[in-house]
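# What follows is a predicted structure for the sequence shown.
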Amino acid sequence: MNQLLPLITRTVVAAATLLVAATAAQAQGVTGSADAGKKKAEMCIGCHGIAGYQNSFPEIHKVPKISGQSDKYIVSALTAYKKGDRKHPSMRGIAASLSEQDMADLAAFYSAQAGKAPGDAPKTASAAAAALIEKGACASCHGANFAKPIDPTYPKIAGQHADYLYVALKAYSVEGNNVVGRSNGIMAGIAKQFKPAEMREIAKYLGSLDGDLQTVPQSRFR
């Protein structure tokens, strides 16, 4: 198996490079306004503006930290919900109501709220977690410290809620479900290598790292 890891890593990097090129080719060039996004974020703060707020679908987990994600990733994620590539009913309903300008404005607002940037080297993982991270070639796309992805359309995952990371990773392995799952050829291939317990181990380690993602409480929840 160890002999296959370099091949898996090269395959993931090659596929990621192709996806980056395709994403760049499809870019619409819409410029977002953080000030406009602040006004439009009213629909978001009920979940993403409350520290520790939990979602009960498809299982109980904390809603993700989105303050500090790159603007391009936020637009990419919202677009995936709108298209149905991400099948979360609530998020799909919200994303369906957004124009490209709305998405760009929200992305500008949330991307400007990054916390303190982490260092280049994350803390040492346990032997079990390190082996799983290497098997999944996670650093190939998300960066050596998991907070500087190779392309801004990919998420920062260092310091993200571990229970959310687990649910998200598991969603990529789901097929044939109308309300649960995520369509992404790269992540599906990676996720299907792991058992649920292994996904939890990966998520636990990544969630323990320093990162610049955070939940910024909005005024009505302070």
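Perfect, thanks for sending it.

# Every contact and neighbour count from this point should use C-alpha atoms.
Fine.

# so residue 180 sits in a strand?
No. Using DSSP: H, G, I helix; E, B strand; the rest coil, the assignment for residue 180 is coil, not a strand.

# With adjacent residues omitted, what lies nearest to it?
residue 87 (5.1 Å; CA to CA, 6 or more residues apart in numbering).

# correct me, but the one you found touches residue 184?
No. Residue 87 is beyond contact range of residue 184, at 11.9 Å (criterion: CA atoms under 8 Å).

# one step back: can you pull the contacts of the residue nearest to residue 180?
Applying CA atoms under 8 Å, 6 or more residues apart in numbering, we find residue 87 in contact with 81, 178-182.

# how does it look with 7 Å?
For residue 87, the contact set (CA atoms under 7 Å, 6 or more residues apart in numbering) comprises 81, 179-182.

# what's around the residue nearest to residue 47 when sequence neighbours are not counted, how many residues?
Once flanking residues are discounted, residue 47 sits nearest to residue 53: 6.2 Å by CA to CA, 6+ apart. Using other CA atoms under 10 Å, residue 53 has 14 neighbouring residues.

# Assess the claim that residue 53 and residue 62 are in contact.
Yes. With contact defined as CA atoms under 7 Å, residue 53 counts as touching residue 62 (5.6 Å).

# how close does the closest residue to residue 60 other than its chain neighbours get to residue 196?
Once flanking residues are discounted, residue 60 sits nearest to residue 54: 6.5 Å by CA to CA, 6+ apart. From residue 54 over to residue 196 the distance is 20 Å, taken as CA to CA, to the nearest Å.

# what about the two, which has more around it?
It is residue 54, of residue 54 and residue 196, that has more neighbours when counted by other CA under 10 Å, with 17 against 14.

# Does that one touch residue 61 like I think?
Yes. Residue 54 lies in contact with residue 61 (CA under 7 Å); the separation is 5.3 Å.

# Quick check: longest helix in this structure by residues?
The helix that spans the most residues within the chain, counting by DSSP state H, is helix 5-26.

# ok, structure two:
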Amino acid sequence: MKTLFPAMIALLLTGFAAATQAQDKAGDAAAGQNKNAMCIGCHGITGYQASFPEIYKVPMIAGQNAKYIVAALNAYKKGDRKHPTMRGIADSLSEQDMADLAAYYETQGGPRAELPATPVKVPGPEVAELLKKGSCAACHGENFSKPIDGSYPKLAGQHGDYLYVALKAYGTQGNANVGRAHAIMGAQVKAFSHTELKGLSGYIASLPSDLKTVPQSKFK
């Protein structure tokens, strides 16, 4: 299984990159700032916790890759990511809306810090073996903050409980309201127990990050 993952990733990335390039649309960050009313109620509150499908902190998206934000919103809109609230929001957005919001959140919070090329915090032996088993750095970068393509997310420093819930969702099938359909991540997650996924999430969450939550008021 270990030897198959890198080859499978390379093959799937080729087709995925071609598909995302066809969807690219230039975003306007200033326009996105005027379209984020539905976003700030969760993503603009430091430490805000969602309660579905379980309690966890909503992800930090300020500083996240714009291409990834667009890809995620499209996945919610198509139903590849099953989450009733996010599906409803994504359904209301045009391709231009998504591009504008993504451009805004990629730059929100100002310039990003230059992070070490490799994590300063070395994982313990068990987590190191899990990272190797999943070939996590192959897509998300050695420091988990410089993915090989912008359509993949920065992970370093993201909330650990969110990462854990997201990883479990890739392995969930047959649930109308929970789950994420993604060929690469679905195959990866099958190789891990929930305990192992939690260990991976905790380590990645502990790394230096340029992701942020920028507090915002809904009253502008």
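Structure's in. What do you need? All figures in this text were calculated on a predicted structure; none of them were measured in a lab.

# How about the contacts made by the aligned residue in structure 2 for the residue nearest to residue 60 of structure 1?
Here residue 54 of structure 1 is matched to residue 49 in structure 2, going by TM-score structural alignment. Residues counted as contacts of residue 49 of structure 2 (CA under 7 Å, 6+ apart) are 55-58.

# Now render those residues as CSV, adding neighbour count and secondary structure.
Output for the contacts of residue 49 of structure 2, formatted as CSV (neighbours: other CA atoms under 10 Å; DSSP: H, G, I helix; E, B strand; the rest coil):
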residue, neighbour count, secondary structure
55, 12, coil
56, 19, strand
57, 21, strand
58, 22, coil
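
# What does residue 143 of structure 1 correspond to in structure 2?
Using TM-score structural alignment, residue 143 of structure 1 pairs with residue 141 in structure 2.

# Surely that match and residue 149 touch.
No. Between residue 141 of structure 2 and residue 149 there is no contact under CA under 7 Å: 9.4 Å.

# List the contacts of the residue positioned nearest the centre of structure 1.
Centroid-nearest residue in structure 1: residue 155, 4.1 Å away (criterion: CA atoms, centre = their mean). Shown in contact with residue 155 of structure 1 (CA under 7 Å, 6+ apart): 69, 73, 149.

# cutoff 8 Å now
Listed by CA under 8 Å, 6+ apart, the contact set of residue 155 of structure 1 reads 69-70, 73, 142, 149.

# ditto for residue 83 of structure 1
The neighbourhood of residue 83 of structure 1, defined by CA under 8 Å, 6+ apart, consists of residue 92.

# Can you tell me what it aligns to in structure 2?
Using TM-score structural alignment, residue 83 of structure 1 pairs with residue 78 in structure 2.

# Structure 1: helices as residue ranges?
All helices of structure 1, identified by DSSP H, fall at 5-26, 34-40, 45-48, 71-83, 89-96, 100-111, 127-135, 138-142, 162-171, 185-191, 196-207.

# Could you dump those into CSV with distance to residue 213 of structure 1 added?
Output for those, formatted as CSV (distance: least, CA to CA, whole Å):
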stretch, distance to residue 213 of structure 1
helix 5-26, 22
helix 34-40, 17
helix 45-48, 12
helix 71-83, 13
helix 89-96, 20
helix 100-111, 9
helix 127-135, 20
helix 138-142, 14
helix 162-171, 13
helix 185-191, 21
helix 196-207, 11
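
# Please work out which of those is packed deepest.
helix 100-111 (a mean of 23; mean count of other CA atoms under 10 Å).

# Now do that helix: which range of structure 2 does it align onto?
With TM-score structural alignment applied, helix 100-111 of structure 1 matches the range 95-106 in structure 2.

# outside of the matching stretch, which residues touch it?
Contact partners of stretch 95-106 of structure 2, identified using CA under 8 Å, 6+ apart, comprise 25-33, 35-36, 61-67, 69-70, 73.

# Swap in 6 Å and give it another go.
With CA atoms under 6 Å, 6 or more residues apart in numbering as the test, stretch 95-106 of structure 2 has contacts from 27-29, 31-32, 62-66, 69-70.

# likewise stretch 7-19 of structure 1?
Residues from elsewhere that reach stretch 7-19 of structure 1 (CA under 6 Å, 6+ apart): residue 137.

# hmm, back to that, which residue of residue 141 and residue 149 of structure 2 possesses the greater neighbour count?
Each of residue 141 of structure 2 and residue 149 has its neighbours counted (other CA under 10 Å); residue 141 has more, 20 against 15.

# Name the nearest residue to the more buried one, sequence neighbours excluded.
Nearest non-adjacent residue to residue 141 of structure 2, counting by CA to CA, 6+ apart: residue 147, 4.7 Å away.

# Quick check, the one you found in contact with residue 137.
No. Using CA atoms under 6 Å, residue 147 of structure 2 is not in contact with residue 137, being 8.0 Å away.
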